[in-house]
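J.: turn this into a structure:
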Amino acid sequence: MKSYRRGPVLLRGDQIPKSTTDARLLAPNQDSDWLHADPWRVMRIQAEFVEGFGALADLGPAVSIFGSARTKPENANYQLATDIAAKLVEHDFSVITGGGPGIMEAANKGAVDAKGISVGLGIELPFEQGMNDYVDLGINFRYFFIRKMMFVKYSLGFIVLPGGFGTLDELFEALTLVQTRKVMSFPVVLVDSGYWGGLVDWIKDKQVGEGMISPEDMDLITVVDTAEEALEAILKGISAVADKVNGKDEDGNRPNGT
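T.: A predicted model of the protein is given here:
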C-alpha cells in the first residue's frame, strides 16, 4: 500500500493529503483564518528546529553529500559516492545526506560500511521516498527551509555529485550563503567534471563575464573527478577556513609572523 510520511507521522490510504505542508504554507492568496484556526503551524515550525538541533548537536565534524535520488546502484557515480563517504569516515567525519535513494543511499552506505555515523535528513514530498536502509540517525522534516538550515549548520563542507533541481537548489543555496557571508566560508566540491563543466563554464563566461558576480566568487567552487580528489579538496577547504578563523594567512602564519 502507498504510504506517505509527514514529519513523524505515517499516513496511508485516504489519509494521504493532496498537498504537502510546505505547499500549504507557501500557497498564495490565503486569508488570515489560519492564524486563528491553525495556531499550531508556528509551533510545528519551532518544534522542527528544536528536534533537529537536539538530534544533531553532538554529531561532531560532518560533511554533507548531495546528488540525484534517481542514480541507480549500477551507475558509476553510486560507487563514487560510496567511496567518498568511506574516505570521509576514515578521517573522522560523519556523513550527512538527504536520507533518500540514489546518491544519498550510496553515501549513507559508504559511511556505514566504514563504521562511521550515517545521517539522513528526510523531507515530506508528494511521493514517498522514505529513509534508506543505511541511515543510522534519521530526521524527517516537513519544511524545506528547516532541513536546509540543518545541512548548513552541521556541515563543514558540501560534496555535490550529479543531480537535478533539488541538488542545484542545495548547491546554489550554499554558494549564496557563503558569498553573502551569512555563514563562514566552507568548501563546496563538485564531483564529475563532465557533468558540471558546462555549468561552471556558464558561470564564468556569463555571470563573471557580465559582472553579475565577482571573479573571486569562482574560488568558492572546486571541481574534481575522483574520491581522492574530493577528500583532498574538502580537507584543504576546511583547513583554510580554520586558518581564517584563527587569523592565519595562506601559509599558516599569523599577521605578527608567529
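
J.: all contacts plus neighbour counts: C-alpha atoms, from now on.
T.: Fine.

J.: give the buried residues for the longest helix belonging to the chain.
T.: If each helix of the chain is counted by residues according to DSSP state H, the longest one is helix 227-245. Residues of helix 227-245 classed as buried: 227, 229-231, 233-235, 237-244 (neighbour count, 16 or more other Cα atoms under 10 Å).

J.: counting by contacts, list what it packs against.
T.: Based on contacts counted as 3 or more Cα pairs under 8 Å, 6 or more residues apart in numbering; DSSP states H and E, the elements that helix 227-245 packs against are helix 76-90, strand 188-191.

J.: what's the closest non-adjacent residue to residue 192?
T.: Nearest-residue entry for residue 192: residue 225, 4.7 Å, with adjacent residues in sequence omitted and distances by Cα to Cα, 6 or more residues apart in numbering.

J.: confirm for me that the one you found is in contact with residue 195.
T.: No - the pair residue 225 / residue 195 is not scored as a contact, 10.0 Å apart, by Cα atoms under 8 Å.

J.: for the stretch 101-250 of the chain, which segments count as strands?
T.: Along the stretch 101-250 of the chain, the segments classed as strands by DSSP state E, counting those that start in this stretch run 118-123, 137-141, 158-160, 188-191, 221-224.

J.: let's compare: structure for the following, please.
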Amino acid sequence: MFKFTSSHNTIGFKDKEVIGIIKMEKYPVNGKYPINDFKTGESWRLFKIMGEFVEGIDSLHDIGPAVSIFGSARTDCDHPYYKKAENLAAVFAKNGYSVITGGGGGIMEAANKGAATENADSIGLNITLPFEQKPNPYATTQIEFKYFFVRKVMFLKYAQAYIILPGGFGTLDELFETITLIQTQRIRKFPIILVGTEYWEGLIQWVKDKLLKENMISKKDLNLFHLLDDPDEIVKVVVDFNQEPII
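T.: Predicted coordinates:
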C-alpha cells in the first residue's frame, strides 16, 4: 500500500504509478492536448483529474470569505486597469476577503499584489499553458492545474463574488459560463461585477440589442450581473449580498 499525504489528508493506493499521478507532476504541454493525452490510459487520466481536485480542495478549504478576480494576463503594470485591479483587491482585503486569481500576470498579478500588500490570503490558480501563463510572485498560495474545468470549480466553489476586469477570451469564458450556471440554477447566485464601464458597455449594449431584443434571453437575465467602477461600491454590493439570509 502506497500513501499520498497532503497537508490535511492521507490517501492510500495500491499502485505506485497512481501516486505519481496524484502528486500533481508537472505536465509537458508541447502542443499536446490534455483531453487527448493518449500516453495516459483513460483510468489514469481520471486519477490525474482527481489529484487536481484533491490538491485544490485541500489547499483552499479553510480560506474564509473570498472573491475571484479575473482579467487579462497581458495588461502592463503601468496600465490604469492594472492599478484599478491592485487597488480593488486591496480594498477587498481590508474588508476581510481573500483574493483568488488565475495566478498569472497582468490583471491577475495586480489583484494578487493588492491582496498581498494588505496581508490577506492571495491565491493563484495557475494553469499549464504553452504561452503567456506563468506564476506571479504575489500569490502567497499557488496551485498548479492542467485541466481548465477543475480550475474553474475552484474559482466557483470558494468565491462569494466574481469580479471581472477587462480581459480577452479567457475572461469572457469565465463570465458567460458563470452567468449560464446561475441562470440555469446549477450554482448558487452570487454577485458578478463587471469593472470598467468604458470597456464593457459595448458588450452590454450588444447583449441588450441582440440577445434581449431577439428573445434569446429574458429581461430578468440582465440582473445577473452589475456594471460598476467605484471600489467601495463594488465591495458594498458583495458585502450586502452575502449578509442577506439564505431562504
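
J.: related to what we said a few turns ago, got CSV for the strands of the stretch 101-250 of the first structure, with mean neighbour count and distance to residue 26 of the first structure too?
T.: As requested, those are exported to CSV (neighbours: other Cα atoms under 10 Å; distance: least, Cα to Cα, whole Å):
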stretch, mean neighbour count, distance to residue 26 of the first structure
strand 118-123, 25, 16
strand 137-141, 21, 16
strand 158-160, 24, 27
strand 188-191, 26, 29
strand 221-224, 19, 31
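
J.: what distance do you get for the spatially most central residue of the second structure to residue 21 of the second structure?
T.: Centre of the second structure computed as the mean C-alpha position; nearest residue by Cα atoms, centre = their mean is residue 155, 3.8 Å away. From residue 155 of the second structure across to residue 21 of the second structure, the span is 23 Å (Cα to Cα, to the nearest Å).

J.: returning to what we had before: which of the helices and strands packed on helix 227-245 of the first structure is buried the deepest?
T.: Burial among those, expressed as mean neighbours by mean count of other Cα atoms under 10 Å, is greatest for strand 188-191, which shows a mean of 26.

J.: check the fit of it onto the second structure and give the mean distance.
T.: After superposition onto the second structure, the average distance of strand 188-191 of the first structure to its aligned residues comes to 0.3 Å, using mean Cα distance after the TM-score superposition for the first structure.

J.: against the second structure, where does that strand fall?
T.: Mapped onto the second structure with TM-score structural alignment as the criterion, strand 188-191 of the first structure occupies residues 192-195.

J.: I'd say residue 16 of the second structure and residue 2 touch.
T.: Yes - under the criterion of Cα under 8 Å, residue 16 of the second structure makes contact with residue 2 at 6.5 Å.

J.: thought residue 113 was touching residue 87 of the second structure, still the case?
T.: No - using Cα under 8 Å, residue 87 of the second structure is not in contact with residue 113, being 9.2 Å away.

J.: what's the angle between the longest helix seen in the second structure and strand 122-127?
T.: Counting residues, the longest helix found in the second structure (DSSP H) is helix 42-60. Regarding helix 42-60 of the second structure and strand 122-127, their directions subtend 170 degrees when assessed with axes from the mean of the first three to the mean of the last three Cα atoms, to 10 degrees.

J.: what about helix 42-60 of the second structure, how far off from the first structure?
T.: After superposition, helix 42-60 of the second structure averages 1.1 Å from its match (mean Cα distance after the TM-score superposition for the first structure).

J.: what's the local residue count around the counterpart of residue 43 of the second structure in the first structure?
T.: Structural alignment (TM-score structural alignment) places residue 43 of the second structure against residue 39 in the first structure. In terms of burial, residue 39 of the first structure registers 11 neighbours under the definition other Cα atoms under 10 Å.

J.: residue 39 of the first structure and residue 33 of the first structure: what is the separation?
T.: Distance check for residue 39 of the first structure against residue 33 of the first structure: by Cα to Cα, it reads 10 Å.

J.: same check on residue 121 of the first structure?
T.: Relative to residue 33 of the first structure, residue 121 of the first structure is positioned 32 Å away (Cα to Cα).

J.: residue 72 of the second structure - that's part of a strand, no?
T.: No - inclusion of residue 72 of the second structure in a strand is not indicated when DSSP: H, G, I helix; E, B strand; the rest coil is applied; the result is coil.

J.: list the contacts of it.
T.: Contacts were defined as Cα atoms under 8 Å, 6 or more residues apart in numbering; by that measure residue 72 of the second structure touches 105, 106, 107, 108, 165, 166, 167, 168, 171.

J.: same list (those residues) but as TSV, adding neighbour count.
T.: Output for the contacts of residue 72 of the second structure, formatted as TSV (neighbours: other Cα atoms under 10 Å):
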residue	neighbour count
105	26
106	24
107	32
108	33
165	25
166	22
167	19
168	12
171	17
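
J.: which one of the residues you listed sits closest to residue 36 of the second structure?
T.: The shortest distance between residue 36 of the second structure and any of those, using Cα to Cα, involves residue 171 and amounts to 24.3 Å.

J.: wait, the closest one touches residue 70, no?
T.: Yes - taking Cα under 8 Å as the definition, residue 171 of the second structure is a contact partner of residue 70 at 6.1 Å.

J.: which residues do the two both contact?
T.: When contacts are counted by Cα under 8 Å, 6+ apart, the set common to residue 171 of the second structure and residue 70 consists of residue 164.

J.: I'd say residue 221 of the second structure and residue 183 touch.
T.: Yes - taking Cα under 8 Å as the definition, residue 221 of the second structure is a contact partner of residue 183 at 7.1 Å.

J.: so these two - more neighbours on which side?
T.: Set side by side, residue 221 of the second structure and residue 183 show unequal neighbour counts under other Cα under 10 Å, the larger going to residue 183 at 16 against 13.
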